[in-house]
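**Q** let me see the structure of the following:
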Amino acid sequence: MANADEAALPYHEPHIVTILILVSFMLLLNLANHIIDKILYCGLLAQLFLGIGWGTPGANWLGREFEHVAVNLGYLGLLLIVYEGGLMTSFKALKDNILLSAGVAITGIALPIGASYILLTLVGATLLQAFAAGAALCSTSLGTTFTVMKASGLITTRMGIVLTSAAMMDDVVGLIMVQVISNIGGASSSFSAVTIVRPVCVSIGFVGVVPLLARFIIRPLTIWLNCKRTASPTGYISYILTRGATTLILHLSILIGLITATTYAGTSNLFAAYLAGASISWWDTTVPHPRAHGSGTNLSTNETGRPPSVLSATSGTTGVETFERFFFQPFQRILKPLFFASIGFSVPITRMFDGDVIWRGVIFTIFMFVSKFACGLWLMRLPGLASGVLRLGRRSDTEKKPTGENKMGTVAAVAGSGCVSDPQQATSGGIVMQTSSPVPGKKQSAPRQSNEGRARTRSAVTSTSKPISLYSGCIVGCAMVARGEIGFLISALAESNGIFGDEPNGPIFLVVTWAIMLCTIIGPLIVGILVSRVKKMEVGAAGRSGRKSVLGDWGVS
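**A** Below is the predicted model of the structure:
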């Protein structure tokens, strides 16, 4: 125990045993993740088991002080996992599939909460206790979902967009449940309506305010600055805005600012991390930017010989590239492994092997698995689900826009601002816009003709109603099964507030923990097996002409 009168922390050299334990722990976290990812795309499970083995539930080699530090650093890793997912968001795909994502999310919330009332007969739970258990298990592990999808290379596909946006919606609801559970005492089953209304309203408010700020403040300011940069490509404004350090400061300001604002406002800071990443992705891919001076292309002409100097986000300063340059190594090697290991610290493994607890936990797990797996039905060959929702979304878009309308609104805005002297030039190909988040090392394709784009969209919507396999639905269903961090958080809050009973680590808490733990293990494991199978099938079919992808249009980026 530290002395309150000490002016500083006395420095002591760590014991060799401590050094060996920490070195072996960090090395194994990365080595096991690498090996399992190569085989099954779910190396995070190895990290979770290492957290159980090295931490308090197992050998307790790490010590409680290090575990507290690991939990804090791991949460930074979780924030960056969600932030990276936002950076990889394709707004066109998100817009095209928003209704479908909402359907998947609603299914993933309603069914687990409804199925949780099996606890009334399974363990004699009260209505409030069953609701708290359902609240813990209606969430989806964002960290697990983003990690598995990225490891499998499917995060930027249509299926990945539907999955990650639905998981985000589920977790927003789950994190609202955190606020609800935090304000419910064990002695009282009543609470103020503000408990629910505040986080809901704050979340909706941020969803509405951030796009408005981006559209009416950030976008005009960016266009004005781009005009200055185009007029003086070697001036101070252009020099400052093309520095990597400037981009880093701006992106960190957005991320930290939104996290701080949402936390004090009373909603999820994970939601804020995703919103920050998505906002930066929107800025990179939707707002045109001048090409950096000295980038290898003359400001007056581009590689096609056309005259404009306005391109998509300056090379090297996009959100994805900045993340790769400044965050990736510490995030990938330290922060993310510590996050999944810290989940393992939370599993009371030594108290979970009572006979009655095991069989009840397994039965409850089956109910919770099925209730989330049902989300995948939206992507399967069932009339009235995916095909109907996509047709509805397409019909609403058709009503809003007349046929033949030029969709490059950003080009018109730039042309009208004076940065491009001839609007016809800008429309005819002088502006190069990205259609998805830029990925380092991957060449971006030029925009297609508007008629071709409409034909492609029509073909995509029509063909998704008839996928050639059930793999896409099974992958989405199993990926939604993992509960992880939010489930453990809600369950722990319900336990500490006495909602699960006065007995510490009582039967209800242990049964819920069994369901959270098994779902977090089984879901990613099955996803890894399915993705591995899909990739092998596609490699085998690569030489056969005329054969569709195993995932059909759901596997298209």
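**Q** when you work out contacts or count neighbours from here on, use the C-alpha atoms and nothing else.
**A** Fine.
**Q** sec struct for the closest residue to residue 390 other than its chain neighbours, please.
**A** Leaving aside its chain neighbours, residue 390 sits nearest to residue 461 (6.4 Å; criterion: C-alpha to C-alpha, 6 or more residues apart in numbering). Three-state call for residue 461 (DSSP: H, G, I helix; E, B strand; the rest coil): helix.
**Q** if I look at residue 145, how far off is residue 154?
**A** 11 Å (C-alpha to C-alpha, to the nearest Å).
**Q** looking at those two, which is more packed in?
**A** Taking other C-alpha atoms under 10 Å, residue 145 and residue 154 do not tie; residue 145 has more neighbours (30 against 19).
**Q** any idea which helix or strand carries the more buried one?
**A** Element membership for residue 145 (DSSP states H and E) is helix 142-152.
**Q** other SSEs contacting that helix?
**A** helix 64-87, helix 158-182, helix 507-540 (3 or more C-alpha pairs under 8 Å, 6 or more residues apart in numbering; DSSP states H and E).
**Q** which outside residues touch the shortest one?
**A** To tie it back to what came earlier, the one meant is helix 64-87. Residues from elsewhere that reach helix 64-87 (C-alpha atoms under 8 Å, 6 or more residues apart in numbering): 55-56, 142-143, 146-147, 164, 269-270, 273-281, 319-320, 323, 331, 335-340, 342, 345, 437.
**Q** this one next, for a side-by-side:
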Amino acid sequence: MSSNVAALSYHEPGIVTILILASFLLLQNVVNWAFDRLLFCGLIGQIAIGVAWGKPGADWLSDDAQNVIMQIGYLGLVLLVFEGGLSTDLKTLKSNLLLSSLVALTGISAPIGLSFLLPSFVNGVTSVQAFAAGAALCSTSLGTTFTILSTSGLSSSRLGVVLSSAAMMDDIVGLVMSGIISSLGTSSDFSAVTVIRPVFVSIAFAIIVPLVCAWMLKPLTRLLYNAIRSQKSERAHNWIATENAALVLHALVLSGLVAAASYAGTSNLFAAYLAGAVITWWDGLCKELRGPNTNRETDLPATRTQSCAQPTQDDGQLSSASKSAAPAGERQDRGQAAQESKSHTNIDDSNGPPVALSSPSCPDLYDSLTGMAIFDKYYSGALQTILKPFFFASIGFAIPISQMFTSSILWRGFVYTILMLFAKLICGLFLVRFATPLIPIQALSKRFRKSMSSCWPWPFRTGKAAITPSPTSQIAHVAPAQRQERSLSQERQQNSSRKRPHVPKPISLYPAALLGSAMVARGEIGFLISSVAESDGVFGSDGEEGSSELFLVVTWAILLCTLLGPIAVGLMVKRVKRLQERERSKQTGKDDPLGIWGVIPDARQPT
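**A** Sure, this is the predicted structure:
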């Protein structure tokens, strides 16, 4: 490109270019809708369109267009991860942090460990190359994960929080691995800074951001809220409590954390997730400060309070007519509901008519200023129709489909795919409820107590015998009322023991299967690491013969895992939803197939 050109000359694109771009974008959305209806995984069709329209297939799109689509698609990936942070319940994340860490550790160590079996069926593979292949397969596609969760409606559930946090940890480790592999290929000297810097920067972000929120942002928010309540800065509040101000604030938080993480040397996707979590935490803090008894007229701008329509005379006539026509039981229920609604209404004769805190006609107007509401209004449309299709199409651009259909590559790729499927599916074992625990803690504790009583007879035998009287003496000195209470408690214990015999509880494998299958998809990070290893010569590629054999085998594994994982999750989600609808319609009283893992919290609270 010439640097002497002052401006880019405008050229009208040809009709062929217009038709190619229009068909590419329209088919992305049509195929996404069709696959979402069938399998809850429209991303499979979007990847296929990318393969067909891109360089691996017909190559209808120019190289410049594919590069631009790849860059814009990465912006969609950042927004996908940001949406995942917004939909994360922080209390659930905090309570399941250990479980998420164990799932992530298993999802990292198992693929790397099983990749050292590559030299047994792929010729000439060294231990460094096996490590690079395992590093490419240890990641979990964040875009695929959050797309699956949002499509299935499990983003805010306990299963969704565990899955998203584990996938985030795998992604961080995967990006660290890409830096390690790049250093292995470009230089013979292995620098420890390449490994230590991304790890410690990620840990620093995970520690510093919550501390800043707790020690700086929380006191400042309380101070600002007290100033607003004292009516000292009404003009500032009228500007702050708007959607435009919330949009600018959220964009600044997202761009600031992403830029800081990129310059510091860690994953910008991790920073996008933290930005969404910070905004969600701040929304919960503001809701806690407002409290349930906040007067909306004193807190909201005048234009926003007037937008909540008051009941008119016609509405009162209609309501009275409906009350007279309703049966007596319904009128009584409506009367009770009206009394409850009046109890939740603040009345101020000096300021005007009462304003309800929350009702269908006048909801909480602050709900339109939350991070999720702003995202749905300003970002979601562009993300779903343009940015996300571009991102998954860019994955299809990176699949060398024309070189992958040789017999030696096919069977090796299938064998390696089976190993990598197993390496991620075992992550679901953490959610399996075994009938008998792997470590019988209760049995060991009983044996420990018996052994201690035999070794130390005084505190366990004579001491208890001296202090505790015999059962007959207890019964003799107990009052009749106490004796009756004890007999009732004994009967309850006997009835409970009869009702709950030593039979294993019903075991549902749906949560474990969903977790393991959702962790299978490698996606963009896997292709990134394998491409870095191939371009830097770690896989031993020959420039004359094209891609190396190991790179094609790894690409087969990444491709099949990215395809099979969402398909399996989509089929299981479809089955679970069918079971839930059947149980709700028939009112069988059975438990939800997902159990506690499918429960979505009603309200978020700041931690």
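**Q** now what about the TM-score between them?
**A** Once superposed, the chains reach a TM-score of 0.82 (TM-score structural alignment, normalised by the length of structure 1), with 477 aligned residues with a C-alpha RMSD of 2.5 Å.
**Q** pull out the buried residues from stretch 200-218 of structure 2.
**A** Within stretch 200-218 of structure 2, the residues that count as buried by 16 or more other C-alpha atoms under 10 Å are 201-202, 205, 210, 213, 218.
**Q** no no, stretch 108-128 of structure 2
**A** Those buried within stretch 108-128 of structure 2 under the rule 16+ other C-alpha under 10 Å are 108-112, 114-116, 118, 122, 125-126.
**Q** what about that stretch, distance to the chain center?
**A** Mean-position distance between stretch 108-128 of structure 2 and its chain equals 30 Å (C-alpha atoms, centre = their mean, to the nearest Å).
**Q** what does stretch 86-100 of structure 1 give?
**A** 12 Å.
**Q** show me where the stretch 201-350 of structure 2 has strands.
**A** Using DSSP state E, counting those that start in this stretch, the strands of the stretch 201-350 of structure 2 run over residues 345-346.
**Q** so where do the helices sit in it?
**A** 218-229, 234-240, 243-264, 268-290, 296-299, 302-306, 313-325, 328-343 (DSSP state H, counting those that start in this stretch).
**Q** again with the stretch 351-500 of structure 2
**A** 371-378, 380-382, 388-397, 407-425, 441-455, 457, 463-467, 471-476, 480-499.
**Q** could you dump those to JSON lines with distance to residue 529 of structure 2?
**A** Shown next, in JSON lines, are the helices of the stretch 351-500 of structure 2 (distance: least, C-alpha to C-alpha, whole Å):
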{"stretch": "helix 371-378", "distance to residue 529 of structure 2": "30"}
{"stretch": "helix 380-382", "distance to residue 529 of structure 2": "28"}
{"stretch": "helix 388-397", "distance to residue 529 of structure 2": "13"}
{"stretch": "helix 407-425", "distance to residue 529 of structure 2": "16"}
{"stretch": "helix 441-455", "distance to residue 529 of structure 2": "43"}
{"stretch": "helix 457", "distance to residue 529 of structure 2": "63"}
{"stretch": "helix 463-467", "distance to residue 529 of structure 2": "65"}
{"stretch": "helix 471-476", "distance to residue 529 of structure 2": "71"}
{"stretch": "helix 480-499", "distance to residue 529 of structure 2": "56"}
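**Q** winner for burial among those helices?
**A** Mean neighbours per residue, mean count of other C-alpha atoms under 10 Å, is largest over those for helix 388-397, with a mean of 28.
**Q** what range does it cover in structure 1?
**A** Counting by TM-score structural alignment, helix 388-397 of structure 2 lines up with residues 336-345 of structure 1.
**Q** how far apart are that stretch and its match in structure 2?
**A** In the superposition with structure 2, the average deviation recorded for stretch 336-345 of structure 1 is 0.3 Å (mean C-alpha distance after the TM-score superposition for structure 1).
**Q** residues contacting that stretch, please?
**A** 29-30, 44-45, 47-52, 55-57, 67, 70-71, 73-75, 77-78, 81, 484-485, 488.
**Q** mind running it again at 7 Å?
**A** With contacts defined as C-alpha atoms under 7 Å, 6 or more residues apart in numbering, stretch 336-345 of structure 1 is touched by 29, 44, 47-52, 55-57, 70-71, 73-75, 77-78, 485.
**Q** of all the helices of the stretch 351-500 of structure 2, which lies closest to residue 600 of structure 2?
**A** When these are compared by C-alpha to C-alpha, helix 371-378 sits nearest residue 600 of structure 2, at 15.5 Å.
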